[in-house]
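Q: Starting from these lines, generate the structure:
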Amino acid sequence: MSASYKFQGWLGLDKDSVKGKMEWKEYEPKTWTEDDVDIKITHCGICGSDLHTLRSGWGPTLYPCCVGHEIVGTAVKVGKNVKHFKVGDRVGVGAQSSSCLDCEECAAGMEHYCSKGNVGTYNGKYPDGSKSYGGYADYCRAPAHFAVKIPDGISSAEAAPMMCGGVTVWSPLVKNGAGPGKRIGIVGVGGLGHFGLLWAKALGCDEVVAISRTYSKKEDAMKMGATKFIATEEKGWNKTNSRSLDLIISTVSSPKMPIAQYFQLLRTNGQFIQVGAPEDAIPSFNAFALIMKGVKFGGSAIGSPADIAEMLAFAAKHKVHPFIQERPLKDANQAVIDMDNGNARYRYVLVNEKHAAEEKA
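A: Below you'll find the predicted structure:
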């Protein structure tokens, strides 16, 4: 551990930590190698994954755990083997911080689908046995292969939620042909869904349809780029909009989601891509919903470092601005509670105020 700075942050000690009971403590970061980077964190987005992990919703969490994988800050120590950025550069780290870099998937630039298993930016273990700790903290140490330089034209606060939330929706849109001539549906107008609307609009899709349970977020959705809004509380919504979309990205996850009705919105050879990660199983559906129209049902997880870099360059060029609310890092416990209560509009970003001030100085 460096003598000049300490690794300390908000640690979840048990599943009740999601109730605002994280504790500020020092911890031992991963063992340093010359392939690593130490980041002085200025901003960290709050992701739904943080809540799932704090409460052990996806399985037993490796407590103590410092969550946060939408990290942006300044590189303060860079390993000798790192060539794509230097000390003093703004860099970001998303949900993944390691993979084997040797398997077929990694060789093809799909590190996030590493067949030998990847290491999450938090709640993971590196091959040497050291733990990964996230961004509700002062500093982060991670393998530099998974750190991306932040381009000029994007503020650190806006870049942070793009590192996971942004790329989670960017990747399936781009890889499934979103653009001119396509009609896109985004299920859920939340942290992920709002990015879907922003990206689809900026990509030049012919129609961008926001799909939500009620009309409460319609005004915001239209500001984000939606050209149409579907509320599933309205009777007959699926029949009225039947065969109208080429691609649907679902950012919600619920055992009660009307998945069979969503399929009805797809045109022949349409695609439904699930990115919302549930703690419960999704509802069953009749296979004929897929068979009779050649519909494809798939999934997508985060994105590779190259995907993140491509997304950031696009955001800078097209001036895409996420809808964020900045919260002081010292108030992380309350911010997590508010996030769990669905109050974010539409992504909370924790600000390490001391470090952010030093960045501006």
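
Q: Going by C-alpha atoms from here, please, whenever you check contacts or count neighbours.
A: Noted.

Q: Quick check, Ile150 in contact with Arg90.
A: Yes. If you go by Cα atoms under 8 Å, Ile150 and Arg90 touch, sitting 5.5 Å apart.

Q: Which parts of stretch 297-312 count as buried, going by neighbours?
A: If you call a residue buried by 16 or more other Cα atoms under 10 Å, then stretch 297-312 has these buried ones: 300-305, 307-309, 311-312.

Q: another one to check against the first:
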Amino acid sequence: MPNTRSLISKTPSAKFEKGDMPLRAMAPDRVAISIKFSGICHSDIHQVRDEWSEGIFPMVPGHEIVGEVTEVGSAVTKFKVGDRVGVGTFVDSCGTCYPCIAGRENYCRTGNTQTYNGKHYDGEVAYGGYAKDIVVKEHFVLKVPTNIDFAASAPLLCAGVTVYEPLKHWKAGPGMKVAILGLGGLGHMAVKFAVAMGAETYVLGHSPNKAQDAKDMGALEYLITVDAMETHKDFFDIILNTTSADLDVDALLAMLMVGGSLVNVGLPGTDQSYNPFSLVTGLKSIAGANTGSIHGTQEMLDFCGEHNIVSIIEMVDATDPAAIDAAYERVVGSDVKYRFVIDAATI
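A: Predicted coordinates:
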């Protein structure tokens, strides 16, 4: 089995090390990719630290991957050597359950194969994008527009599509008032998308230090959440929650207009509660979404190409693996504007 140079976490919360890890073998329907850049997602930290469930170690995280095609299998038709491509949060699905048939592979009822910290259907462990190379089935490879910054496009493969698909599903657009709760890795992408979709876009945050950033991205106002809960009742059509904080759900629901939706893409660490009267008195909904489908991810990337949308990033030189550990600590401390991206040439 071939190998590829990788950044490895050998045990939960261990410091990152460099080493060679197995690379999935080529097959007629697979594409080999030389990774150029890999985003750091907060979910990488949760999984490396065993905060969600028991992980598979050694682990190579990373599911915001962009690179260039180096080889294609004999049955591959959509890609050729040299193409700019991306890989997101999963690399296979059953293809036969009703969500898969409907093109919603991210909700595969059999359970899709996560890009890392999971297993392929043949039992092989999946290793992610903190590496030099990856081999992926053609269907799960995306085309990255050539006119957008390559490094800054990496976070689109998770952070981007995670907010794009719900904004589209809940019809953000002209005539709609949309609030983005939280201006972090997910939130700043949501602001850019909502503005490009034509929605009247606001940001709800806890500190005024990001107010100018929000306005530079096109938001009409940056509102302090606790104050806006009093001043902006019955105001928004959509509130998109991108945070992992505990919420006053009833107060947020009170900010929605009749028929409005509170949509969660952030994942708080504890259960959240609400009073059913907050829903029934205003035809309101609490909803959620999980990353995006393959079709939706490609649509999002094409939208980014049309509107020149990419993430705001800080580049990480991984020559010393300790740089990844330091980046993780800064993510946990909300000390990044707005997404870290690893330069794979330094792995």
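
Q: TM between them?
A: TM-score of the superposed chains, computed with TM-score structural alignment, normalised by the length of structure 2, equals 0.96; 344 aligned residues with a Cα RMSD of 1.4 Å.

Q: and the buried residues of stretch 297-312 of structure 1 as a markdown table, adding secondary structure and distance to Ser244 of structure 1?
A: Putting those into a markdown table (DSSP: H, G, I helix; E, B strand; the rest coil; distance: Cα to Cα, whole Å) gives the following:
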| residue | secondary structure | distance to Ser244 of structure 1 |
| --- | --- | --- |
| Ser300 | coil | 22 |
| Ala301 | coil | 26 |
| Ile302 | coil | 27 |
| Gly303 | coil | 28 |
| Ser304 | coil | 31 |
| Pro305 | helix | 33 |
| Asp307 | helix | 29 |
| Ile308 | helix | 30 |
| Ala309 | helix | 32 |
| Met311 | helix | 27 |
| Leu312 | helix | 30 |
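
Q: Identify, from these, the entry nearest to Ala178 of structure 1.
A: Proximity of the buried residues of stretch 297-312 of structure 1 to Ala178 of structure 1, judged by Cα to Cα, is greatest for Met311, which lies at 13.7 Å.

Q: Alignment lookup: that closest one to structure 2.
A: Residue mapping for Met311 of structure 1 onto structure 2 gives Met300, with TM-score structural alignment as the criterion.

Q: I figured its match was touching Ala159, is that so?
A: No. Between Met300 of structure 2 and Ala159 no contact is recorded; they are 11.1 Å apart, counting by Cα under 8 Å.

Q: what sits against the nearest residue to Gly187 of structure 2 once chain neighbours are set aside?
A: Taking Cα to Cα, 6 or more residues apart in numbering as the measure, Gly187 of structure 2 lies nearest to Thr242, with 5.7 Å between them; neighbours along the chain are not counted. Shown here is Thr242 of structure 2, whose contacts under the criterion Cα atoms under 8 Å, 6 or more residues apart in numbering are 180-184, 186-187, 264-266.

Q: Just say helix, strand or coil for the alignment partner in structure 2 of Ala281 of structure 1.
A: Here Ala281 of structure 1 is matched to Thr270 in structure 2, going by TM-score structural alignment. Three states are possible here, and by DSSP: H, G, I helix; E, B strand; the rest coil the one that applies to Thr270 of structure 2 is coil.

Q: same check, this time on Leu51 of structure 1
A: Here Leu51 of structure 1 takes the helix state, with states given by three-state DSSP.

Q: what does it align to in structure 2?
A: Under TM-score structural alignment, Leu51 of structure 1 pairs with Ile45 in structure 2.

Q: so how far is Lys15 of structure 2 from the closest residue in space to that match that isn't next to it in sequence?
A: In space, Ile45 of structure 2 comes closest to Tyr328 once its chain neighbours are excluded; the distance is 6.6 Å by Cα to Cα, 6+ apart. Using Cα to Cα, to the nearest Å, we find Tyr328 of structure 2 at a distance of 11 Å from Lys15 of structure 2.

Q: Compare the two (neighbour count), which wins?
A: Under the criterion of other Cα atoms under 10 Å, the comparison of Tyr328 of structure 2 against Lys15 puts Tyr328 first, with 20 against 16.

Q: Checking the more buried one next. Helix, strand or coil?
A: Assigned with three-state DSSP, Tyr328 of structure 2 falls in the helix class.

Q: what do we get in structure 1 for it?
A: Taking TM-score structural alignment, Tyr328 of structure 2 has Val336 as its aligned residue in structure 1.

Q: Alright, calling it a day.
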